[in-house]
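would you be able to build a 3D model of this:
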Amino acid sequence: MTLVKFANGHKRNGLSPLFTDAFESFFNDSFVSDRFTAKVPAVNIAETENHYHIELAAPGLKKEDFKINLEKNMLSISAENKSAAAGETKKYNRREYSYSTFVRSFTLPETVDHANIEAQYTDGILSVNVAKKEEARQVTREITIK
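Sure thing, here's the model as predicted:
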């Protein structure tokens, strides 16, 4: 006996349910979806009055593995984990975290101070602080009502 799923309310565009379900199950399979998704760390970007803050989650790496470059207004963060690639003797049944090499690039606005960019790697989080130019900082003041 075969169980056939039918999605109520979804248009199938004229394809038979078996044909559509075959493609859905193929692309939702973890073996296939792992190959199609980018293996890059997640990033949080925040803005304060004086800085832009970029936090990149990359556990298992060392600060020596990272390379941060600035070319014009493009900030590139890359990493290569040489120790994981060389001499691997384990046979994995499933391997979900494999940030052996990656590159993340960010276009910075014209308002950043290129000379004042700092980075720190602590507890698996790479934090990059990009300072804003003095004229780009928001001036706040209270306006009195006459």
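
rest of the way, CA atoms for contacts and neighbours
Noted.

list the residues that contact residue 124.
57, 58, 59, 60, 61 (CA atoms under 8 Å, 6 or more residues apart in numbering).

here is a second sequence; please produce its structure as well for comparison:
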Amino acid sequence: MTLAVSRTFRRPFWVTPFGTEGRRDFFSNRLWPELLRDKDEDLAPNIDFIEKDGKYFLNAELPGLKKDDISISIEDGYVTVSGKKEINKEEEGTSYYLKETRSGSFTRSFRLPGKVDKENVDATFKDGVLTVAMSLEKEAETKKIEIN
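So this is what the prediction gives:
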């Protein structure tokens, strides 16, 4: 039988005598996973938000969700991604030895660094990854006025 051992690097206590290392281990999820877990922690997606080639790109990892479970909105200088995941209820007569699948919802909002052309936003969802491409609003060009 093989037993996997997880070892985390810890700094010696004399380097940071008042640090948070010991507290972090004491309150780790290994001791009280359900008590310390944030309700929406499991469903909140990992998101990258970048600017490239005159566009903002938001990439969100959303495994297990379908296109219809996701909504995106742009309002008041913020882009918001929301989602909802529903898992079938437990079946009668079934013994679960481990059940880590979760139901719930999430909402993530990000302030846009600049103005976005709301008419030129594209969203794709493929292989559990949502990509939102938002074109930057073109700045008004300075117009020189001739005096008659």
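
just want the most central residue of structure 1.
residue 42 (3.3 Å; CA atoms, centre = their mean).

coming back round to it: which of the contacts of residue 124 of structure 1 does structure 2 keep?
Compared against structure 2 with both residues aligned by TM-score structural alignment, their matches' CA atoms under 8 Å, those retain 57, 58, 59, 60, 61.

surely the third one and residue 125 touch.
In other words, residue 59 of structure 1. Yes. Assessed by CA atoms under 8 Å, residue 59 of structure 1 is found in contact with residue 125 at 6.8 Å.

which one's more surrounded, the two?
Counted by other CA atoms under 10 Å, residue 59 of structure 1 and residue 125 do not tie: residue 125 has more neighbours, with 18 against 15.

OK, contacts around the more buried one?
55, 56, 57, 58, 59.

quick revisit: just the buried ones from the kept ones among the contacts of residue 124 of structure 1?
57, 58, 61 (16 or more other CA atoms under 10 Å).

let me know the closest of those residues to residue 136 of structure 1.
residue 57 (28.3 Å; CA to CA).

before we move on, back to that, redo the contacts of residue 124 of structure 1 as TSV? Include distance to residue 24 of structure 1.
Written out in TSV, the entries for the contacts of residue 124 of structure 1 read as follows (distance: CA to CA, whole Å):
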residue	distance to residue 24 of structure 1
57	30
58	31
59	32
60	33
61	35
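
contacting residues for the residue lying closest to residue 138 of structure 2 once chain neighbours are set aside?
The shortest distance from residue 138 of structure 2 to any non-neighbouring residue, by CA to CA, 6 or more residues apart in numbering, is to residue 117 (7.8 Å). Counting by CA under 8 Å, 6+ apart, residue 117 of structure 2 touches 134, 135, 136, 137, 138.

the strand or helix carrying residue 117 of structure 2 vs structure 1, average distance?
In this assignment (DSSP states H and E), residue 117 of structure 2 forms part of strand 116-126. Here the mean offset of strand 116-126 of structure 2 against structure 1 after fitting is 1.1 Å, by mean CA distance after the TM-score superposition for structure 1.

which helix or strand lies directly C-terminal to that strand?
That would be, after strand 116-126 of structure 2 and using DSSP H and E, strand 129-136.

structure 1: matching residues for that following strand?
Aligned by TM-score structural alignment, strand 129-136 of structure 2 falls on residues 125-132 of structure 1.

so which bits of the matching stretch are buried?
Under the neighbour-count criterion of 16+ other CA under 10 Å, stretch 125-132 of structure 1 has 125, 126, 127, 128, 129, 130, 131, 132 buried.
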